[in-house]
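K.L.:
Model the structure of this input:
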Amino acid sequence: MQAEYDNQNIFARILRGELPCFKIYEDADTIAFMDIMPQTDGHALVVPKEQAVDLFGLSEAGAAAAIKSTQRVARAVREAFQPDGMVITQFNGVAAGQTVPHIHFHIVPRYADQPIRGHAREQQDMAVLKEHAERVIAALAKLPA
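P.N.:
Presented below is the predicted three-dimensional model:
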């Protein structure tokens, strides 16, 4: 059963410009920004602009746009942070770990010598997030259009 969309969720409010974020990418269909409670350095989120709680409520066009943006942002994160690996996830429902009821994709760099922090546990220092966003933006600028 599909959950009803709550247009007061934090990502809906970010999309409307009511809340700030460290935006790293935006196109007609998606926005990407740094996760304020990152699991690792460089943890970014890609959020479709379409109002959908999860993958099951997202249109095919919205899903295609989200994957395209996720791939582009992941390439930039990889260039900016040079991780040993990358985890890209998307949770559907609270039982699966979804903490915001708006579909989104996590881009989580993994480093061989660093443990992963808990999901949605500790807010990152804003100056660090700003610096991380600047690194990803610079890497995005180097990617072909």
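
K.L.:
CA only for contacts and neighbour counts going forward, please
P.N.:
Noted.

K.L.:
Just the element for the residue sitting nearest the centre point of the chain, please.
P.N.:
The centroid of the chain falls nearest to residue 45 when counting by Cα atoms, centre = their mean (0.5 Å). Assigned by DSSP states H and E, residue 45 belongs to strand 44-48.

K.L.:
all helices for the protein, in order.
P.N.:
Here the chain has its helices, by DSSP state H, at 10-15, 60-81, 126-142.

K.L.:
So which bits of the longest one are buried?
P.N.:
In other words, helix 60-81. By 16 or more other Cα atoms under 10 Å, the buried positions in helix 60-81 come out as 62-63, 65-66, 69-70, 72-81.

K.L.:
one more to put side by side:
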Amino acid sequence: MRDASCIFCRILAGEAPAHVVHEDELVMVFLDINQASPGHLLIVPRVHVPYWWELDEAHAAHMGVIARPLMQALREALQPDGINILQNNGRAAGQEVFHVHMHLIPRWQNDGRLGKPPKYEPQEVMAERAARIRAALANIRQA
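P.N.:
You can find the predicted model right below:
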């Protein structure tokens, strides 16, 4: 499935430029045009779906599997102190392109590149959230 208005679909089709670092039958990996840090990569599946929960298992699994050697390559090529894996779903979560994708963002100590500190919740709030998520996951697995 392809969406002609989607920039990632146009890149996948060779209709828009990108600095590709890897491609195979399931994904294409290229530098993000808006580099959060030097070497910021996007792993983009060859199927057009807006959100991770709509992605088939083969593409989802492959994106996770291919992230490991890509991270190794980033470490070798750029020597970052760390790497963020980021995957946003929905405008409220920071998604800007509605074609599922995963970010690999090299990080250097004290680079100041990413957001505010986390908000720490009370343990009872965290326990209740975790229980709700576990119950939802159990329901999904039973379906």
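
K.L.:
now what about the TM-score between them?
P.N.:
After superposition, the two chains reach a TM-score (TM-score structural alignment, normalised by the length of the second structure) of 0.75; 114 aligned residues with a Cα RMSD of 1.6 Å.

K.L.:
coming back round to it: which residue numbers in the second structure does the strand holding residue 45 of the first structure align to?
P.N.:
Counting by TM-score structural alignment, strand 44-48 of the first structure falls onto residues 41-45 of the second structure.

K.L.:
Determine how far the matching stretch lies from the middle of the whole chain.
P.N.:
Offset of stretch 41-45 of the second structure from its chain centre (Cα atoms, centre = their mean, to the nearest Å): 7 Å.

K.L.:
hmm, who's touching it?
P.N.:
8, 26-32, 59, 63, 67, 99-105 (Cα atoms under 8 Å, 6 or more residues apart in numbering).

K.L.:
Please narrow these to those residing in strands.
P.N.:
27-31, 102-105 (DSSP state E).

K.L.:
Redo these as CSV? Include neighbour count and distance to residue 125 of the second structure.
P.N.:
Output for those, formatted as CSV (neighbours: other Cα atoms under 10 Å; distance: Cα to Cα, whole Å):
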residue, neighbour count, distance to residue 125 of the second structure
27, 20, 38
28, 20, 39
29, 26, 38
30, 21, 39
31, 18, 38
102, 20, 29
103, 22, 29
104, 24, 30
105, 24, 30
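
K.L.:
just those now: which is nearest residue 138 of the second structure?
P.N.:
Proximity of these to residue 138 of the second structure was ranked by Cα to Cα; the top entry is residue 102 with 25.3 Å.

K.L.:
So what does the closest one match up with in the first structure?
P.N.:
Match for residue 102 of the second structure (TM-score structural alignment): residue 105.

K.L.:
picking up where we left off before, so for residue 93 of the first structure, which of the helices of the first structure sits nearest?
P.N.:
helix 10-15 (15.5 Å).

K.L.:
Comparing that closest one with the second structure, how large is the average distance?
P.N.:
Mean deviation of helix 10-15 of the first structure relative to the second structure after superposition (mean Cα distance after the TM-score superposition for the first structure): 0.6 Å.

K.L.:
Would you check the span in the second structure matched by that helix?
P.N.:
With TM-score structural alignment as the criterion, helix 10-15 of the first structure aligns to 7-12.

K.L.:
who's in contact with that stretch?
P.N.:
2-4, 16-18, 28, 44, 46, 48, 97, 99.

K.L.:
Buried subset of the residues you listed, written for ChimeraX?
P.N.:
Burial among these is assessed by 16+ other Cα under 10 Å; the matching ChimeraX selection reads:
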select :18,28,44,46,48,99
